[in-house]
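Enquirer: heads up, no residue letters with this:
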């Protein structure tokens, strides 16, 4: 099995095969640079790379995959302690280009002037390709081992669902230390053979592409920039992943681009397992149906399957060819029956479409049997001009079970009652926060996500 055919001499040379931060490599130059890295690290147990949006980092990451050495992307925003833990725990024996704050290990420079035309041997399909660390939203991040076989299976299924081909130009802005940005975006383009453009998360405008992959906060920002959003009308499809996309953002994008974004759902452990496709778009808030060969089950609190009525809620589990091999430092693998419990609540409709609601407490507040989507409340609170940042969670309540609690970074002088009334005008009474707590900043993990578990623990 060849994981990245575009690096094995297939296809014609392209002058603009890969573009990162305004710098470009042709297909031939990319192959030469990647092989030069692979030559220097082949046989290492694992290598770490600071996953910055730079051409050197991308070449280093692809070089590790080309060499068959497990790649460990380190989030650029991680603190020194978390960097040391990731590098040490993952078993990385070298640092590609250097990782500030990491343990003292040999540093392998990534020099884009160097070329090699060595024919790299293809590792076994079951070998680890990457070790990705989870977002740490619900607790400490964990290293997830993902095989070459699982990546190839997921990318081939996505290529069919999205009609993704070598004729496409893939523009993606997801972080390169997340599965969505690294595996789906970068490695996906190199497997399918499409051109790849990495879009900086803070770019003022976007390049022209046929497929755009971005995360919800990027889509939100793009949808508020009318000139930029309108340039996307020439794209073939827009894809959102990594977290649910707010319905209001979906509607703004539809009006400005004539496209309703496809949503993809997966975890680090499952890769993208549920998605819409290029021919049958889903309603806002619906992630789509499982990819062929991927199975899902949604169980209630008693372990029984919920009805496929689009309303009954349970915990989602997934099994199939895209699943991870195991966690770093854990002698156990995925359960013997192959099912991975995602921890997310979901519903399934009669047509097999899934609506992902998120984690209990963090994304869904349960009070008196009623479910409140934290994201809906956050979206409304952020629409108030005095709110700079917000996180909504469920905290214990002796009568309701859980209450809606909002942690808000706001302008001086803003009161809790003003925000409660603001939510009440736009959502139902059950969505209004019972507690509003003003904070200087929200706690974030090394991946940049809000650590809602810390907010829930704080009560």
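Expert: Structure received. Small disclaimer: the values here were computed from a predicted structure and weren't measured.

Enquirer: Going by C-alpha atoms from here, please, whenever you check contacts or count neighbours.
Expert: OK.

Enquirer: Count the residues that sit near residue 424.
Expert: Neighbours of residue 424 under the rule other CA atoms under 10 Å: 17.

Enquirer: Ok, residue 316 next?
Expert: Number of residues near residue 316 (other CA under 10 Å) recorded here: 25.

Enquirer: A strand includes it, no?
Expert: Yes - the assignment for residue 316 by DSSP: H, G, I helix; E, B strand; the rest coil puts it in a strand.

Enquirer: So for it, what's the nearest residue that isn't a sequence neighbour?
Expert: Of all residues not flanking residue 316 in the chain, residue 298 sits nearest, at 4.6 Å (CA to CA, 6 or more residues apart in numbering).

Enquirer: Helix, strand, or coil at residue 430?
Expert: Residue 430 is classified as helix under three-state DSSP.

Enquirer: tell me the contacts of it?
Expert: Residues in contact with residue 430 (CA atoms under 8 Å, 6 or more residues apart in numbering) are residue 372.

Enquirer: putting a second one here so we can go through both:
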């Protein structure tokens, strides 16, 4: 039963602090009793789908499945019929654990038998009965965002989840004395693995705010939260609400992830709270591999160093080593205890994801300095711009543009150009209506030229009302290109 005991150790050992979501609170013993009741009803099951709403039912369902050694397929509650159809056909769960999404009837694969619904009663109680589960057993099938085709099912072993959480506990001094607050979705790595299983493993309290608004984060701070998780959009809104931001001054750690935190937001949060937001980097296939440590060394735009048990390296398009000088951009590759066991039903994609010598190709490009600190430039497919013989990272240009008072948001992409190969184009969301677009565009181009190099200046600036984003707040640049 090593795998079962190791993954939710604090919950099982009776050291779990209360978990609260949307006005419902369960003590550690109540949560263990409810999860054990769920686990007792999963005998003979191997894989269940969970409609991952931001609710105590989701926490109980996931915890119960983990205790029973049953694989969980978290399903976004707003999934459309096509997405549901793909996920259900690909993962073929034995049942829905809890209520299914409204679109489930339309999402069932043609000719399939409707899935059985297994109820989740958060008031039920049962004694915990240990189940023998191997450490390499699959805990979750996490579906990717599907930016390069239909979403792929990432097979995440229990051992990888445990290693990732322990690595972050070490990096962030994360213990059972903390109270974590966040309002992130419960179907991704950030909100579910870190934001729910983290507390259940380490024993800290959890205050899920249902929605990640500045007002709710401030209320959580007044209720005693010591750690906060958020995506850049959340921290930007907190920075724009000084009174709510001030309530976070008593917190121990503010964490940002899932996308790059703009430098101006980092600086405003520090002024308002006295805290430097720590960033981290990871993906569904690797969980969190790199994180800024909770030692006061946070630097704007830097996602930190590899956590315990993880190694990273940079390679160019020919596989040659890229210098760790803080400037040279290369393809980021990782290996270690937190990596996945492959893509469900996709041996071809699994094989392509790994190098011949056993490193996972993240698809991201980054720089690493002499101290091992990582700066993510972005996705190789859209953020590494090859222009006029130069390799330019879109992220550094975006950081400069965001430093201008007139810029609320921006995204820099490379557009095919017959002369340059790619020309740099900046999409800018202004803070206020622009009277003289040509004048502001010229000003922004000059700013980049002054702060960086001449060849990194945008050839074109396009003003837009907003940027296309996915449910985690990441800008979908392929829709811009």
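Expert: Okay, I see it. What you see is a predicted model; the values in this text were computed from it and never measured.

Enquirer: Just the TM-score for the two chains, thanks.
Expert: For this chain pair, the superposition-based TM-score is 0.89 by TM-score structural alignment, normalised by the length of the first structure; 451 aligned residues with a CA RMSD of 2.8 Å.

Enquirer: returning to what we had before: looks like the residue nearest to residue 316 of the first structure contacts residue 318 (just checking).
Expert: No - between residue 298 of the first structure and residue 318 there is no contact under CA atoms under 8 Å: 9.0 Å.

Enquirer: you'd agree residue 125 of the second structure is up against residue 36?
Expert: Yes - assessed by CA under 8 Å, residue 125 of the second structure is found in contact with residue 36 at 7.1 Å.

Enquirer: Among these two, which residue is more densely surrounded?
Expert: With neighbours defined as other CA under 10 Å, residue 125 of the second structure and residue 36 compare such that residue 36 has more, 27 against 17.

Enquirer: other SSEs contacting the strand or helix carrying that one?
Expert: Secondary structure from DSSP states H and E places residue 36 of the second structure in helix 28-40. With contacts taken as 3 or more CA pairs under 8 Å, 6 or more residues apart in numbering; DSSP states H and E, helix 28-40 of the second structure sits against helix 9-13, helix 56-68.

Enquirer: contacting residues around the following helix or strand past the first one?
Expert: Scanning forward in sequence from helix 9-13 of the second structure by DSSP H and E, the next helix or strand is strand 19-21. Identification of contacts with strand 19-21 of the second structure by CA under 8 Å, 6+ apart yields 25-28, 54-56, 205-210.

Enquirer: 10 Å instead, please
Expert: If you take CA atoms under 10 Å, 6 or more residues apart in numbering as the criterion, strand 19-21 of the second structure is touched by 25-28, 30-31, 54-59, 179-181, 183, 196, 199-200, 203-210.

Enquirer: what's the neighbour count on the residue nearest to residue 316 of the first structure?
Expert: 24.

Enquirer: check contacts around it.
Expert: Taking CA under 10 Å, 6+ apart, we find residue 298 of the first structure in contact with 304-308, 312-318, 341, 344-348, 354.

Enquirer: try it again with 7 Å
Expert: By CA atoms under 7 Å, 6 or more residues apart in numbering, the contact set of residue 298 of the first structure is 305-306, 314-317, 346.

Enquirer: again with residue 363 of the first structure
Expert: 357, 373-375, 393.

Enquirer: Apply 10 Å and report the result again.
Expert: Shown in contact with residue 363 of the first structure (CA under 10 Å, 6+ apart): 344-345, 357, 371-376, 391-394, 452.

Enquirer: Same check on residue 62 of the first structure?
Expert: By CA under 10 Å, 6+ apart, the neighbours of residue 62 of the first structure are 4, 7, 30-31, 33-35, 37-38, 68, 71, 182, 186-187, 190.

Enquirer: now swap in residue 156 of the first structure and tell me
Expert: Counted by CA under 10 Å, 6+ apart, residue 156 of the first structure has contacts 164, 188, 191-192.

Enquirer: And it, what's its match in the second structure?
Expert: In the second structure, the residue paired with residue 156 of the first structure is residue 166, using TM-score structural alignment.

Enquirer: wait, doesn't residue 457 of the second structure sit right on residue 426?
Expert: Yes - using CA atoms under 10 Å, residue 457 of the second structure makes contact with residue 426 at a distance of 9.4 Å.
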